[in-house]
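Peer 1: sequence plus predicted model, see below.
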Amino acid sequence: MCLSAVIGELPEQGATRLPKLVIFDCDGVLVQSEEITLSVLISLLNAHVHDGKTLESAYFIEHFRGRRIAECLREAEQLLNIGLSGEFEEDFRAQALAALTLELKATDGILEVLEQLTIPYCVASSAPRKKIEHCLQLVGLLPYFEGRIFSCYELGRWKPDPLVFLTACATYNVAVADARVIEDSVTGIQAARAANIKVLGFGPVHRHAKLAEAGALPFADMRELLTII
């Protein structure tokens, strides 16, 4: 199915149809990586500050969640009035990878969901494929997603652009009315909404108001997904 055919079958967000495809985000949905990688990023950014102004960790973990790292770095340069070297992102990714290797865990309940899910599923992430595969490999989930990975880096467009979700639907020959997206970030929810795909917002209860405001149906326990869909 071509992208134009997928886009041509736009449902209302509240439409209720049994899905034919579940599209998972990776960071914050399949694996609990956002706090790890963004804590590393904020620490490295604050180390470049010379005038005492720093980024508050809890706020900026939420603010940067789900966004392309290059975009976060541009914003941080403006906020902190600093200039970052061309090697900064490379250094960050190396340190984040080391931290993930030591600390990363699969989302509680996700393995049970994948074992019981009877409809096709895939992962669509703003992260590079290498990072997606590494994270999934670390927690034992890669076998469930081999051949089912969609990376924004390979499309050249990042969430909140909907292309990665539309590409997943087209690849599986599924209309957007028959897909469900599972996201943890406002940016990801915006991308799903732009694709007109019904989106579920995964996260702890204290984040539910933010997820609902962005347009998702919030839930806190991954095991609930089998009932919700």
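Peer 2: Perfect, thanks for sending it.
Peer 1: going by C-alpha atoms from here, please, whenever you check contacts or count neighbours.
Peer 2: Noted.
Peer 1: ok so residue 134 is a helix residue?
Peer 2: Yes - counting by DSSP: H, G, I helix; E, B strand; the rest coil, residue 134 falls inside a helix.
Peer 1: please compare the first structure with the one that follows:
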Amino acid sequence: MCHSADIGELPGQVKTAALVGVPKLVIFDCDGVLVQSEEITLSVLIAMLNALAQRETMLDVTRFIEHFRGRKIADCLREAEQLLNVSLDDKFEQHFRQQALEALTHSLKATEGMIEVLEGLTVPYCVASSAPRNKIEHCLRMTGLLPYFEGRIFSCYELGRWKPDPLVFLTACDTYGVDVSDAVVVEDSVTGIQAAVAAHISVIGFGPAHRHSQLAAAGAVPISDIRQLLAIFN
């Protein structure tokens, strides 16, 4: 289905090597793809962790936003306990999720051009995320995207396996009756890209230019503007 080619430039962007051919299903990640939530929620998490840390062990915000991006929060917390030499109880994650939802409510925005993409796609699409369903729905509701994804949401929490495990992507393909060779995943994290590669699904890596080498090394075709999808698929 997919071959390598150049697509046209968008204003202020370089020409990008991209996948061409119309897929039968587009699977979007939520955080960092549909909505710009990763920096918001992970900034909250790192601030809460640093409040418990000694000065010499405090986490660098920029570095650990990238390090934790796309990963299961429980795994991030277990790693943070070792890095900071602290013990986190169950209430910490609950408190974090409450603060993160409040921050998202005040600051969350849909990715620029996302509604244009959703209205321009001529093939089925869905969202497959490592986040809990209530967070996915909250993010989509706050940004006006929920009507586009009602009945099209797949959460790792409901499957009991998280990216980079490919199950959430395989479940989406199975639900839509689409072979993995006819699907495309759009991801912003190395963890998510690894899940798509493990599922043998072509993957597009969405992120700013300075992350393109990281996304490409993980196995994705990088793009900087979500509207490039319309040029790739149509």
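Peer 2: That came in fine, so what should we check first? These numbers come from a predicted model, not from an experiment.
Peer 1: overlay the chains and give the TM-score.
Peer 2: Overlay of the two chains. TM-score (TM-score structural alignment, normalised by the length of structure 1): 0.93; 219 aligned residues with a Cα RMSD of 1.5 Å.
Peer 1: please enumerate the helices of structure 2.
Peer 2: Ranges of helices in structure 2, per DSSP state H, are 38-50, 61-68, 73-84, 90-107, 114-120, 133-142, 146-149, 167-176, 190-198, 212-218, 228-233.
Peer 1: which of those sits most buried?
Peer 2: Highest mean neighbour count among these (mean count of other Cα atoms under 10 Å): helix 190-198, with a mean of 24.
Peer 1: related to what we said a few turns ago, can you put the helices of structure 2 in TSV and add distance to residue 155 of structure 2?
Peer 2: Below are the helices of structure 2 laid out as TSV (distance: least, Cα to Cα, whole Å):
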stretch	distance to residue 155 of structure 2
helix 38-50	16
helix 61-68	18
helix 73-84	14
helix 90-107	16
helix 114-120	20
helix 133-142	6
helix 146-149	13
helix 167-176	7
helix 190-198	13
helix 212-218	22
helix 228-233	23
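Peer 1: for residue 25 of structure 2, find the nearest of the ones you listed.
Peer 2: Residue 25 of structure 2 lies closest, by Cα to Cα, to one member of those: helix 167-176, at 7.6 Å.
Peer 1: what range does stretch 88-108 of structure 1 cover in structure 2?
Peer 2: With TM-score structural alignment applied, stretch 88-108 of structure 1 matches the range 92-112 in structure 2.
Peer 1: quick one: contacts of that stretch?
Peer 2: Outside of stretch 92-112 of structure 2, the residues within contact range by Cα atoms under 8 Å, 6 or more residues apart in numbering are 32-37, 40-41, 44-45, 48, 74, 135, 139, 142-145, 226.
Peer 1: again, but for stretch 153-164 of structure 1
Peer 2: Outside stretch 153-164 of structure 1, the residues that touch it by Cα under 8 Å, 6+ apart are 66-68, 124-129, 150-152, 187-195.
Peer 1: return the residues in contact with the residue nearest the centre of structure 1.
Peer 2: Nearest to the mean C-alpha position of structure 1, by Cα atoms, centre = their mean, lies residue 25 at 4.0 Å. Counting by Cα under 8 Å, 6+ apart, residue 25 of structure 1 makes contact with 123, 124, 125, 181, 182, 183, 184, 188.
Peer 1: mean distance of stretch 89-100 of structure 1 to its aligned residues in structure 2, please.
Peer 2: By mean Cα distance after the TM-score superposition for structure 1, the fitted stretch 89-100 of structure 1 averages 0.3 Å away from its aligned residues in structure 2.
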